Structures are given as structure tokens and as C-alpha cells.
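Enquirer: Sequence below, structure please.
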Amino acid sequence: MSVIYLSTILILAIFLGFELIRKVPATLHTPLMSGANAISGITLVGALVYAGGEFTVVTKVFACISVMLATINVVGGYLVTDRMLAMFKGK
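Expert: The predicted model follows:
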């Protein structure tokens, strides 16, 4: 039962995320990404806890994949934010 419950939450989160991003104007995408970096940072901490804990091999594999993807998201988001902020600096 928990697999069905968690799968339902995952599908709803994917659908909600897609609808949210689709409705955001282009001028707000970069500030929205900056806010999403904080959430990805929290995801990264949670994935690190699972990757280093006493869990099954499958859990550790998924945790390591989560660490990799969350790190890419956080670093990429901060690079984009830094580039956006550099546009407002004087020459």
C-alpha cells in the first residue's frame, strides 16, 4: 500500500511542478530558480543522510543518484543566478 501511496504523491508532484513552471512568465524563471535552489539544498542534505546511513543497498543507490542530481541542480542554479546578477553590475 505504501508503494501506491508514494507513487501517487510522486505523480501529483510531477504534474504540479510541470503546471507551475508552465504558467510562470519568462521574466520570473531565474528568480524562481534561485528560490528552488534552497529546496534543492534541503533535498541534498536529506539524500546525504540516506547515502551515509545504515540502509539497504537499493536505498543507498537511490540516495547517491539523488545526491548527484541535487548537486547538479544547486550548482547550475547558482551559476545562472550569478550570471543574472552580473547583468546588473556596471561595466
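
Enquirer: From here on, just use CA atoms for contacts and neighbour counts.
Expert: Will do.

Enquirer: which stretches of the chain form helices?
Expert: With helices called from DSSP state H, the chain shows them at 2-23, 29-52, 57-86.

Enquirer: Tabulate those (a markdown table), appending mean neighbour count.
Expert: Shown next, in a markdown table, are the helices of the chain (neighbours: other CA atoms under 10 Å):
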| stretch | mean neighbour count |
| --- | --- |
| helix 2-23 | 11 |
| helix 29-52 | 16 |
| helix 57-86 | 15 |
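
Enquirer: quick one more, to check against the first:
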Amino acid sequence: MDFISILSIFVLACFVGYYVVWSVTPALHTPLMAVTNAISSVIIVGALIAAAASGSAGAKWLGLIAVVLASVNIFGGFA
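Expert: Next up, the predicted model:
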């Protein structure tokens, strides 16, 4: 994948995640956050695979950013 494709997927995922979390009712917020912690672990694995498979430095930096942001989500959910 080229850099623009990876960046587009990253930006779209950010927008979708934002709208999903903020449009849910308060009663479902806690189960949703538990599921997002599980999804974040999958994102970390995917980001590591994508960063390892790409040859460009930009894609590796985006993979690092994805790992850091997903880690913050996981660790923040358990705090």
C-alpha cells in the first residue's frame, strides 16, 4: 500500500471512531468502551504488521502513531 492509502484509512478510522463513541447512549457507554479496548489490541497488531510490511518511512511512522494511540486507549481504559 502506498502512503496516501494508509493515511486515508487512518483518517477515516479516526472519524468513524469519534462519531460512534459520541452518538451512543450513556447506558451503553461502558460496554462500548470495553469493546474498544479489545479492538485497540487488534489495531496494535495490525499497525505492527502494516509498519513491518511497508518500505516507506511514512508508513512506519503512521504505524508507530497507531500503536501509541491504541496503547493510550487500552491503558486509559484500565485506569
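
Enquirer: so how far is Leu48 of structure 2 from the residue lying farthest from the centre of structure 2?
Expert: Taking CA atoms, centre = their mean, the residue of structure 2 most remote from its mean C-alpha position is Ala27, at 23.6 Å. According to CA to CA, to the nearest Å, Ala27 of structure 2 stands 34 Å off from Leu48 of structure 2.

Enquirer: for Ser41 of structure 2, same thing?
Expert: 11 Å.

Enquirer: Tell me, how many residues neighbour Ile6 of structure 2?
Expert: Ile6 of structure 2: 15 surrounding residues under other CA atoms under 10 Å.

Enquirer: which element is it on?
Expert: Using DSSP states H and E, Ile6 of structure 2 sits in helix 3-22.

Enquirer: Now do that helix against helix 57-78, angle only.
Expert: If you take axes from the mean of the first three to the mean of the last three CA atoms, to 10 degrees, helix 3-22 of structure 2 sits at 20 degrees to helix 57-78.
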